[in-house]
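>>> Any chance you can model this:
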Amino acid sequence: MSQRDVFLKEFRGETIGTISNQSSTDELFQNEILRPILKLQNDLFVSSFINYLSKNKADFYSHSVEKKLNIIENSIQKDIKFRNSLKGMIIGLFTVEEYELYIKNSSSLNKRMMGMLIERLKSQVQLFERVD
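Here you go, the predicted model:
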């Protein structure tokens, strides 16, 4: 294992979530790799979304909470450039071995990754208030 791989695994921290003998490969990947990365990168995701709002959704702050939650979801699902940027923030913290696992099932893992990120941002919607 390279120094980078060792550093990344230590830096990201422990597995988050339950792992059992019945856990699927995707579930293992989610709890061992994705959840710790999403937790580690949370402040960057929040900052990135605030920047996205300032450039693309100036009226975000005038909407109801329900509409804001829809905007969060739609921004990540439909804006491919923004989505790819967020994916890069996650994939950049994979080890080479983890990346090789990821590319074997990237479609399913991307859905998990973005779903978890959407829920994470929605749960912090209060952070996306205008600060004038």
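
>>> rest of the way, CA atoms for contacts and neighbours
Fine.

>>> Could you find the residue nearest the spatial middle of this protein?
Leu117 (3.7 Å; C-alpha atoms, centre = their mean).

>>> now the other sequence, so there's something to compare against:
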Amino acid sequence: MNDRDKGLIALRGNAIGEILPNSGREEIFQNQTIRPILKLQNDIFVESFLNYVNKSKSDFYGFSTEKKMQFIDNAVHKDIKFRNALKGMVMAMFTVEEFREYTLNSSNLNKRMMNMLIERLKDQIQLLVRQE
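Model (predicted):
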């Protein structure tokens, strides 16, 4: 393991969530890698989403909570460019070995990653306010 990989793991901290003997590869990757990265990168995800909202010229800040939730879902699921930017923010924090593991099943791991990110943004809806 090189210095970059050691530094990333030290920065992220330990796994989040239980890893049991019968846990599958995807669940282990999710709890050891994705969850700690999402936690570490949380502030940049919030800022990135606020930037997306401001560039979208929507009335996001005037929406009801339910409509804001739908907007978050649509932004991450349907805007390929935005979703790829978010994926890049996560993948940039992978070690080389984690990247290799990720490439073995990237489709399912991407779904897990984006769903967790959507839930993280929704859970912080109160932080998604206009920045002056």
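
>>> burial count for Asp123 of structure 2?
11 (other C-alpha atoms under 10 Å).

>>> Give me the mean deviation of the helix or strand hosting Leu109 of structure 1 from structure 2.
In the assignment (DSSP states H and E), Leu109 of structure 1 maps to helix 106-122. Average distance, helix 106-122 of structure 1 versus aligned residues of structure 2 after superposition (mean C-alpha distance after the TM-score superposition for structure 1): 0.2 Å.

>>> got the buried residues for stretch 74-88 of structure 2?
Neighbour-count burial for stretch 74-88 of structure 2 flags Ala75, Val76, Phe82, Arg83, Leu86 (criterion: 16 or more other C-alpha atoms under 10 Å).

>>> That should have said stretch 57-68 of structure 1, apologies.
For stretch 57-68 of structure 1, by 16+ other C-alpha under 10 Å, it's Phe60, Lys68.

>>> now do stretch 41-53 of structure 2
Buried residues in stretch 41-53 of structure 2 (16+ other C-alpha under 10 Å): Asn42, Phe45, Val46, Phe49, Leu50, Val53.

>>> hmm, back to that, the residue nearest to the centre of structure 1 and Ala58 of structure 1: what is the separation?
Distance, Leu117 of structure 1 to Ala58 of structure 1, by C-alpha to C-alpha, to the nearest Å: 22 Å.

>>> number of nearby residues for Thr33 of structure 2?
What Thr33 of structure 2 shows, counting by other C-alpha under 10 Å, is a neighbour count of 24.

>>> Give me the distance from the helix holding Leu109 of structure 1 to the chain's centre.
6 Å (C-alpha atoms, centre = their mean, to the nearest Å).

>>> what do you get for stretch 97-110 of structure 1?
The answer for stretch 97-110 of structure 1 is 15 Å, by C-alpha atoms, centre = their mean.
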